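1. need coordinates for the following:
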Amino acid sequence: MSDHIYQAIWNEDADRFSVGTRNVDGDWTDMTADILLDEQVKAKGSRQIDLAANPLFARVDFDKMAASDLYQSFIRLLDNYAVHFRDPETISPAERDEIEGFLDLVIASRPMQIAFEHISAELVRDMTAETFRRDLFRMWFEVYTNFFRGKSTHFCTGFEHVFVGEGKYKKGANSASEKGEISGYHSWVKFALDELNNRVDYLGYKYDLGGPGPENPHVVTLQMVWNHQDMTGNLVAELFKSKGGFFVGSSPACEFALGTLAYYEGLHGLLTNQKKRVQLGEGKFDLVMYHETTADGSLGQHIRSFYPVFLGDGSTRTDDSGNVVVRPRTVEMQNDGPLRILSALPNPPGDDQGTEWVEIWNAGAADIDLTGYELRDKMGRPQPVEAVVLIAGAVLKVSVTRATVHHMQMSNRKGLITLHDSSGEMLASVNYGQAAEGAVLTFAERLGG
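-> Model prediction:
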């Protein structure tokens, strides 16, 4: 049995990030963790309905990530691929060097050493280190054509599909941006970076079995939107994934080792329905491994996809019918301090650029200097507030400029508006649902106003 090898790979991941989640009362289980994972609420099931008011990653220690050669080498690979699944993929000499550098680090890691020792002893007898390295390059990085149910998909690579993701959408249509679907995209590092740069929107968790973060902090199953932008920041396609997921905190070396072992076991008929059931830490998982399908229907020598399915653990709570009991955390709004968000116009008639606004009311008894203050949206994108002294009882109208894609954007469907002081502390927060065109939303009652 090889089940214990997967656990050994998991246990020896020295480059793992620690993860803290929220308990059923909404408090963080470990405020000192490298990652604070905020799963919040169950997804509604539609790309148009976003119930998660906050990002999935409340905090990531990006300084730790920047100091790691392994993570930085992995990140350098993420921009080597075209988003559209039919666009040609080639490997330039510079990209080949980046791949080889990443493989150096992965092969030297303890998780991959454990995988190699087992594979060479039990699956591919007397495999040399050189042969293993060539296999790693081929299965993860070599460009191939996949044949499935009579259809061929060109320009496939295992790394792109698993860790970067691919977009399926129409090209060259008349609208400013297209709606499409996400294929692959099973990397917490990629999602955290995309969320940091406002390229993805977390819509909520989506589990069949198991529960959200408090049940197991090292995995998430979710619904998401990936906003594919061109080089100038214009939105090209809004890509939706109704159900996807990834490990959280595990290093690229660990995930490569788990996937590589599952790949070889699949070739030797040791998977059940293309899945390997394993215990990793406190959780039970199905590791799903899809191999390339060749033109004759046999298993090829490339990886098509690899991802975890969380099956729960001993702490999973169920009701009398066996259904998982999840206690969603509601995001508490606060708008009762001296500074309050009075009203907003999220959906002005015509073009939204520069015509949206938010009013801030000084409901206190003292004047307040607003230097360094800013409004933010759900994704944390800022709209700086004018550096003025707001006298007691006065109201300041702040224009939401949408100066760049990295600045505050007010959604017409559902939104969150927060006000922060110069130190970043949140002073007020409000949310809203569907905003009709031209409707001014009121969040506070201004006495005598």
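2. hey, let's count contacts and neighbours off CA atoms from now on
-> Noted.
3. now the strands: where do they sit in the stretch 51-200 of the chain?
-> 57-60, 144-148, 151-156, 166-168, 178-183, 200-205 (DSSP state E, counting those that start in this stretch).
4. the stretch 251-400 of the chain too?
-> 275-280, 283-293, 299-313, 339-345, 356-362, 368-369, 374-376, 382-384, 389-390, 395-400.
5. can I get those in TSV with mean neighbour count and distance to Gly158?
-> TSV is the format used below for the strands of the stretch 251-400 of the chain (neighbours: other C-alpha atoms under 10 Å; distance: least, C-alpha to C-alpha, whole Å):
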stretch	mean neighbour count	distance to Gly158
strand 275-280	18	17
strand 283-293	21	9
strand 299-313	23	5
strand 339-345	23	45
strand 356-362	21	43
strand 368-369	14	54
strand 374-376	23	37
strand 382-384	21	36
strand 389-390	16	56
strand 395-400	19	41
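6. and this one, please, so the two structures can be compared:
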Amino acid sequence: MARSDPELSRICTHLWSIDENRLAPGADYEINLQGGTKRYWKRDQASEPLFTFVSREALEKKTYRTFIALLDNYEKETKVPETVTPQEERENWAFLNAIVETKVMKEAHKYLVSKGKTDSNEDRFKRHLYKIWFQLYRRTRDTKVSDSSGFEHVFVGETRASSGGRPNAVLGFHNWIQFYLQEKAGNVDYRGYLMNREPEGPHSRFLTIQFSWKCENKPEGSTFIGTSPEFEVALYTIIYLLGNHGDNHVQVDQYRVNIKCYHHGGNMGTSFPIELD
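-> Model prediction:
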């Protein structure tokens, strides 16, 4: 069994502790877990939505508001070319400008500079973040179009056509805010939590779940709940820039998690948490 990296665990837990914009369970959000399921079960174990409520005021915080503005900027299907309009580019920069002013991102920046992984100049750091998260690339070799980005994959989600008449697969989609908004819009069907990961209840802050998105399936997906956009960007950026491909066993507050991270050339391919036993 891989052991947690003590130094990496310390910075991850520190970022968690200073995440001022993290939502409080019970006050800012509540979830309805309903039934447990397993990865390949077809039966829907949850007749009601996952989220009972999320505070509207909390989602009006600047980093949330600028994050939400990005969620409709992408084509869902892979192999469909992405374009970035001038307005969308302004929205990308508005989000980065908002998050670099938070304690979480300032600490992440300082840590990465100490490791020689990014520039100490804030503007150059933001350009580095832009390249990692927003630069477009081809997700698969069998397409010639730029159809993806790190931000789209991790935070928004994508779909890929499956062969043999099977349903399309949901790729990425590891963010609770996107899940809540898509569920509220009627596009997501929560199908239950994975029973191999016993959740904490209606105030859970980490979940492994099964769901469908516009009738396309995600048999297993894991996500933090209530964390701010800047916390997740900071966490995944650190893992990415440290060059830690694949498994990264760390302690984040009370949670033992494996932060999976894969590069796609010089960009973020994917990053997401898996809770460890």
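7. circling back: which of the strands of the stretch 51-200 of the first structure sits closest to Ala108 of the first structure?
-> The minimum distance between Ala108 of the first structure and these falls on strand 57-60, with 25.3 Å, by C-alpha to C-alpha.
8. what does the closest one correspond to over in the second structure?
-> Counting by TM-score structural alignment, strand 57-60 of the first structure pairs with residues 51-54 of the second structure.
9. what comes up buried for the matching stretch?
-> By 16 or more other C-alpha atoms under 10 Å, the buried positions in stretch 51-54 of the second structure come out as Phe51, Phe53, Val54.
10. which one of these is nearest to Pro229 of the second structure?
-> Among these, and counting by C-alpha to C-alpha, the member closest to Pro229 of the second structure is Val54, at 15.1 Å.
11. for the strands of the stretch 51-200 of the first structure, give me TSV that also has distance to Thr221 of the first structure.
-> As requested, those are exported to TSV (distance: least, C-alpha to C-alpha, whole Å):
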stretch	distance to Thr221 of the first structure
strand 57-60	13
strand 144-148	25
strand 151-156	24
strand 166-168	18
strand 178-183	14
strand 200-205	6
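12. ok, which of those strands comes nearest Leu105 of the first structure?
-> For Leu105 of the first structure, the closest of the strands of the stretch 51-200 of the first structure is strand 57-60, at 22.3 Å, according to C-alpha to C-alpha.
13. can you say which of the strands of the stretch 51-200 of the first structure is packed in most?
-> strand 200-205 (a mean of 26; mean count of other C-alpha atoms under 10 Å).
14. after that strand, which helix or strand is next?
-> Using DSSP states H and E, the helix or strand that follows strand 200-205 of the first structure in sequence is strand 219-229.
15. can you list contacts of that next one?
-> If you take C-alpha atoms under 8 Å, 6 or more residues apart in numbering as the criterion, strand 219-229 of the first structure is touched by 39, 43, 45, 47, 83, 182, 199-207, 212-213, 235-248, 308-310.
16. one more: stretch 283-297 of the first structure?
-> By C-alpha under 8 Å, 6+ apart, the residues outside stretch 283-297 of the first structure that reach it are 145-148, 216, 259, 262-263, 266, 274-279, 299-314.
17. same thing but at 7 Å, please
-> The contact list for stretch 283-297 of the first structure (C-alpha atoms under 7 Å, 6 or more residues apart in numbering) reads 146-148, 216, 262-263, 274-279, 299-313.
18. over in the second structure, tell me which residue corresponds to Val189 of the first structure.
-> Aligned by TM-score structural alignment, Val189 of the first structure pairs with Ile177 of the second structure.
19. do you know how far that match is from Gly165 of the second structure?
-> 31 Å (C-alpha to C-alpha, to the nearest Å).
20. ok, back up a step: need the strands of the stretch 251-400 of the first structure in JSON lines (columns: distance to Ser2 of the first structure).
-> Putting these into JSON lines (distance: least, C-alpha to C-alpha, whole Å) gives the following:
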{"stretch": "strand 275-280", "distance to Ser2 of the first structure": "9"}
{"stretch": "strand 283-293", "distance to Ser2 of the first structure": "13"}
{"stretch": "strand 299-313", "distance to Ser2 of the first structure": "17"}
{"stretch": "strand 339-345", "distance to Ser2 of the first structure": "58"}
{"stretch": "strand 356-362", "distance to Ser2 of the first structure": "59"}
{"stretch": "strand 368-369", "distance to Ser2 of the first structure": "64"}
{"stretch": "strand 374-376", "distance to Ser2 of the first structure": "49"}
{"stretch": "strand 382-384", "distance to Ser2 of the first structure": "50"}
{"stretch": "strand 389-390", "distance to Ser2 of the first structure": "67"}
{"stretch": "strand 395-400", "distance to Ser2 of the first structure": "57"}
